[in-house]
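J.: Fold the following and give me the result.
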Amino acid sequence: MQPMRLQSIDQFLIQPPQPENLAGFRRFLLEFWYFGIKEIRACLFVGLFFASILIVPKAGLFGLPRYDVLFVIALLIQGGMVWSKLETVDELKAVTLFHLVGFALEVFKVSGQIQSWAYPEFGYTKLWGVPLFSGFMYASIGSYIIQAWRLFDLRIRHHPPYWMAALIGILIYLNFFTHHYIGDYRWYLAACALGLYARSSVVFRPLDRDRSMPLLLSFVLIGFFIWLAENMGTFFGIWRYPNQLGAWSTVHLGKWSSWSLLVIMTFTIVAHLKHIKRHIHIAE
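T.: The predicted model follows:
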């Protein structure tokens, strides 16, 4: 599909035909339809990447191990997003940062001293026991937020001061490392985030009217769907937790809270790197 065609689809979703005399259940159905279509579009990177996890056989393709095939596919998807102008160069920089942040976390978690999980298969593109494609799993979260921001014309009301948001984001990320040595302060950080974002709401536009929801609720919902995707990844053996080495089992529900906190950190990075301060109301 040509770039101009893809851009025209996005433009149609951002500025759909304005309905007249639409109310009640019919309005609900139409808005829900557009909400779903925009969500699917925002999940383009996520959907294509995880579809490749389902499709690529465990033995790999064309003589390449599965991890390497997934890395090549991820690069092609990312390149296609930029070529088709579905992502700008600035947005690519943000996605790359998510990749690096996620990859650093992966290297720490699979290290011999920690061994929180493992990538058991061979791959030419593995560094320090971590396949390079793994960073794209984190990058896909950032890509989703970036795409949703544009498609839904997101605006944030009562956003906390930037330095506070940045501080809690940094502490959340550091806790993924330090809890192995000085204790897990996840719930203390969650309580701080709850107080920090208690008044914050996200305003979005599925069709022609603004709707809103608590920003914290959006973090929790995104975290839940990441947790579902993580279950899919472990089910197909892409990576495994220690308790899944003998037989697969559901990823512990506590990981949902970890992903929700990671979404807060990701959201903070997007808010800064996209220069969206003009769309945010910071409480005095």
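
J.: use CA for all of it now, contacts and neighbours both
T.: Noted.

J.: What's the local residue count around Tyr149?
T.: No Tyr there; residue 149 is Trp. By other CA atoms under 10 Å, 18 other residues sit near Trp149.

J.: which element is Met213 on?
T.: Using DSSP states H and E, Met213 sits in strand 211-214.

J.: could you say what helices and strands that strand packs with?
T.: Other elements packing on strand 211-214 under the criterion 3 or more CA pairs under 8 Å, 6 or more residues apart in numbering; DSSP states H and E are strand 201-204.

J.: for the strand it packs on, packing partners?
T.: Using 3+ CA pairs under 8 Å, 6+ apart as the test, strand 201-204 ends up in contact with strand 155-159, strand 211-214, helix 215-235.

J.: Mind giving me the packing neighbours of the helix or strand following the last one?
T.: Sequence-wise, the next helix or strand downstream of helix 215-235 (DSSP H and E) is helix 254-273. Applying 3+ CA pairs under 8 Å, 6+ apart, one finds that helix 254-273 contacts helix 89-110, helix 134-151, helix 162-182, helix 215-235.

J.: mind listing what's buried in the third one?
T.: Buried residues in helix 162-182, defined by neighbour count with 16 or more other CA atoms under 10 Å: Ala165, Ala166, Ile168, Gly169, Ile172, Tyr173, Asn175, Phe176.

J.: The structure of the following sequence is requested for comparison with the preceding one:
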Amino acid sequence: MIRPLLASLVAVDAHLLGQRPLPAAARLPRFLREFLYFGIKEARACLFVVLFFAAVFTVPREGLLGLPRYDVLLVVALAIQFGMLAAKLETWDEFKAIGLFHAVGFALELFKTSPAIGSWSYPDAAYTKVLGVPLFAGFMYAAVGSYIIQAWRLFDLRVLHHPPHWMAALVATLIYANFFTHHFIGDYRWYLAACALGLYARSTVVFRPLDRDRRMPLLLAFVLIGFFIWLAENLSTFLQLWRYPNQVGAWAAVHVGKWSSWALLVVMTFTLVANLKHVKERIHVPD
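T.: Next comes the predicted model:
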């Protein structure tokens, strides 16, 4: 059953990477045709996210077959990840990058959930918890990297006027550090956001929904992706996957200020993806 599904997915990718719409779609006005394929490619790029959240929706809070929910979600995340690798939907280099996203995210989770910080918590028990953090948690960060990697291929992405890589790496490092240090020396996210704004002000992402190149400011892409992650975070806390201190008694919407944090995290994730060899070749850095 799994092999036919993977074969079908490969066939879908082959069609999406082509430049001819299905006959039914070809009769639509160009705007609707491109908008349709843009939506399909976005959904396909979110494969890991969609499958993972399908598991979040369907796995009962008490778990399955005696296995706690967090452990079931870890098994699901690993199965999706290795399935994508086996189907060659990801290369080994991309797989290693996603592993790095997992490690970076998990380290942040360990810090944020520590008793001294207590930014949020994972209320349910699990066999695969390390210092109170279930191992599946890192995959939520890896999912952002997986989306960017998949979108890069499906949309034939290119970036024009990207800042020098060392500058981008420096800002990304400072963004990551601020997630830790703002508990001790103040929150400098808006200063870092201003730096990112100046750094990427001229950067443009070129993408192909169907057969023509379209353009978007790279900064707008960061903000939009951050917004959808914020929506996913609201859904996750509503399902009690984790919770913030103000959600212990009853659920409340995640503060909109988290949107800025996620947008900055997307900047950091994009910087890591941009250093993959085949991605770097499609990034224009002015002399």
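
J.: what's the closest of the helices and strands packed on strand 201-204 of the first structure to Gly183 of the first structure?
T.: Closest approach to Gly183 of the first structure among these (CA to CA): helix 215-235, 22.4 Å.

J.: Please name the nearest non-neighbouring residue to Arg150 of the first structure.
T.: If the residues on either side of it in the chain are set aside, Arg150 of the first structure comes closest to Ile14, at 7.7 Å by CA to CA, 6 or more residues apart in numbering.

J.: separation between the aligned residue in the second structure for that neighbour and Val130 of the second structure?
T.: Matched by TM-score structural alignment, Ile14 of the first structure corresponds to Leu17 in the second structure. Using CA to CA, to the nearest Å, Leu17 of the second structure is found at 41 Å from Val130 of the second structure.

J.: again with Leu174 of the second structure
T.: 26 Å.

J.: cool, and Phe31 of the second structure?
T.: Using CA to CA, Phe31 of the second structure is found at 49 Å from Val130 of the second structure.

J.: Equivalent analysis for Ala54 of the second structure, please.
T.: From Ala54 of the second structure across to Val130 of the second structure, the span is 24 Å (CA to CA).

J.: How about Leu28 of the second structure?
T.: Distance of Leu28 of the second structure to Val130 of the second structure, computed by CA to CA: 52 Å.

J.: His182 of the second structure now?
T.: From His182 of the second structure across to Val130 of the second structure, the span is 24 Å (CA to CA).

J.: again, but for Ala103 of the second structure
T.: 13 Å.

J.: Which of those two has more residues huddled nearby?
T.: Between Ala103 of the second structure and Val130, counted using other CA under 10 Å, the more crowded position is Ala103 (18 against 11).

J.: Spatially nearest residue to the more buried one (excluding sequence neighbours)?
T.: Of all residues not flanking Ala103 of the second structure in the chain, Gly138 sits nearest, at 6.5 Å (CA to CA, 6+ apart).

J.: what does that neighbour align to in the first structure?
T.: Here Gly138 of the second structure is matched to Gly135 in the first structure, going by TM-score structural alignment.

J.: Surely that match and Val95 touch.
T.: No - if you go by CA atoms under 8 Å, Gly135 of the first structure and Val95 don't touch, sitting 9.8 Å apart.

J.: Of those two, which one has the most company?
T.: Taking neighbours as other CA under 10 Å, Gly135 of the first structure and Val95 compare with Val95 leading, 27 against 24.

J.: before we move on, the earlier item: between the helices and strands packed on strand 201-204 of the first structure, which one is closest to Lys85 of the first structure.
T.: Across these, Lys85 of the first structure has its closest neighbour in strand 155-159 (22.5 Å, CA to CA).

J.: mean shift of the closest one relative to the second structure?
T.: In the superposition with the second structure, the average deviation recorded for strand 155-159 of the first structure is 0.3 Å (mean CA distance after the TM-score superposition for the first structure).

J.: What is the corresponding segment of the second structure for that strand?
T.: On the second structure, the counterpart of strand 155-159 of the first structure by TM-score structural alignment is residues 158-162.

J.: Stretch 55-69 of the first structure too?
T.: Aligned using TM-score structural alignment, stretch 55-69 of the first structure spans residues 58-72 in the second structure.

J.: Other residues contacting the matching stretch?
T.: Stretch 58-72 of the second structure has contacts (CA atoms under 8 Å, 6 or more residues apart in numbering) with Asp124, Ala125, Ala126, Tyr127, Thr128, Pro134, Phe136.
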